[in-house]
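Undergrad: A structural model of the following input is requested.
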Amino acid sequence: MANPNWHEICELSDLEVDWGEVALVDGEQYAIFKTPGDRVFATDHRDPNSGSLVIARGIVGSKAGTPTIASPLYKEVYNLETGEQLNGSDYKLPTYPVKVEDGKIYLGL
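TA: Take a look at the predicted model:
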């Protein structure tokens, strides 16, 4: 994504490790995750399979060192870096750039 518009979301310290939160930006919902080492990821909150707004309530984990999120509905596992589905289906979870500056998380759209 070239030259995204950055939106301040929250303080890094507001997020718990391996837990998702939802950010509302311009009427759209995004799932924000903090993993060990204070790595932060952002995806759509909408489950690509069901269309339900549930991804932030999924199970954060890792597969072969890759950070993942498992949908709470159908348990598809997605790569938090790329959005690729790791269970063999064609669903893809949109991901977005994030940055942390001065302890604040910014989402690039």
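Undergrad: hey, let's count contacts and neighbours off CA atoms from now on
TA: OK.
Undergrad: tell me how many other residues crowd Asp18.
TA: Here the number of neighbours of Asp18 (other C-alpha atoms under 10 Å) works out to 18.
Undergrad: now the second one, please; I'll put the structures next to each other:
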Amino acid sequence: MTTATDSTTPVRVCTLEDLEVERGRAALLDGQQVALFLLSDGTVLAVDNLDPFSGANVISRGIVGSRGGVPTVASPLHKQIFDLRTGECIETHGKPPAALRVWPVAIDDGVVYVRMPESVGS
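TA: Got it, this is the predicted structure:
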């Protein structure tokens, strides 16, 4: 478990070797659950693990895919589809719009760092 003390400082979360391609992993940062995804092109993206439709922390267990070249994750509960780059829900299945918060990610020498989004740390 990693705890951040300053929202402007990137927090070491894991190594790239800890992640599996197109499989989510959850991490806890300052009491917030984050879902991390390693894409097939080597990009790592992070969004809230909290599904805004069900209220459960399950996004890291979602199905990774793409829509028109956009990396996506489908909630494992109700199958709403989210853009992993922006957090926007692109398929709501008739529910009101919602989005996942996006967490900035950096990779340095095989180590994955996540920075708390401004809306969380303020």
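Undergrad: tell me which element the equivalent of Phe33 of structure 1 over in structure 2 is part of?
TA: Aligned counterpart of Phe33 of structure 1 in structure 2: Phe37 (TM-score structural alignment). Assigned by DSSP states H and E, Phe37 of structure 2 falls within strand 32-38.
Undergrad: can you list contacts of the helix or strand that comes right after that strand?
TA: Downstream of strand 32-38 of structure 2, the next assigned helix or strand under DSSP H and E is strand 44-48. Applying C-alpha atoms under 8 Å, 6 or more residues apart in numbering, the external contacts of strand 44-48 of structure 2 come out as 32-39, 59, 84-85, 87, 100-105, 114.
Undergrad: what range in structure 1 does the next helix-or-strand element following strand 44-48 of structure 2 sit on?
TA: Downstream of strand 44-48 of structure 2, the first helix or strand assigned by DSSP H and E is strand 63-67. Counting by TM-score structural alignment, strand 63-67 of structure 2 pairs with residues 59-63 of structure 1.
Undergrad: with structure 2 superposed, average distance for that stretch?
TA: Once fitted to structure 2, stretch 59-63 of structure 1 is off its aligned match by 0.5 Å on average (mean C-alpha distance after the TM-score superposition for structure 1).
Undergrad: list the contacts of that stretch.
TA: Contacts of stretch 59-63 of structure 1 (C-alpha under 8 Å, 6+ apart): Asp18, Trp19, Gly20, Thr35, Pro67, Thr68, Ile69, Ala70, Ser71, Pro72.
Undergrad: and Lys104 of structure 1, what does it touch?
TA: Glu8, Ile9, Cys10, Glu11, Leu12.
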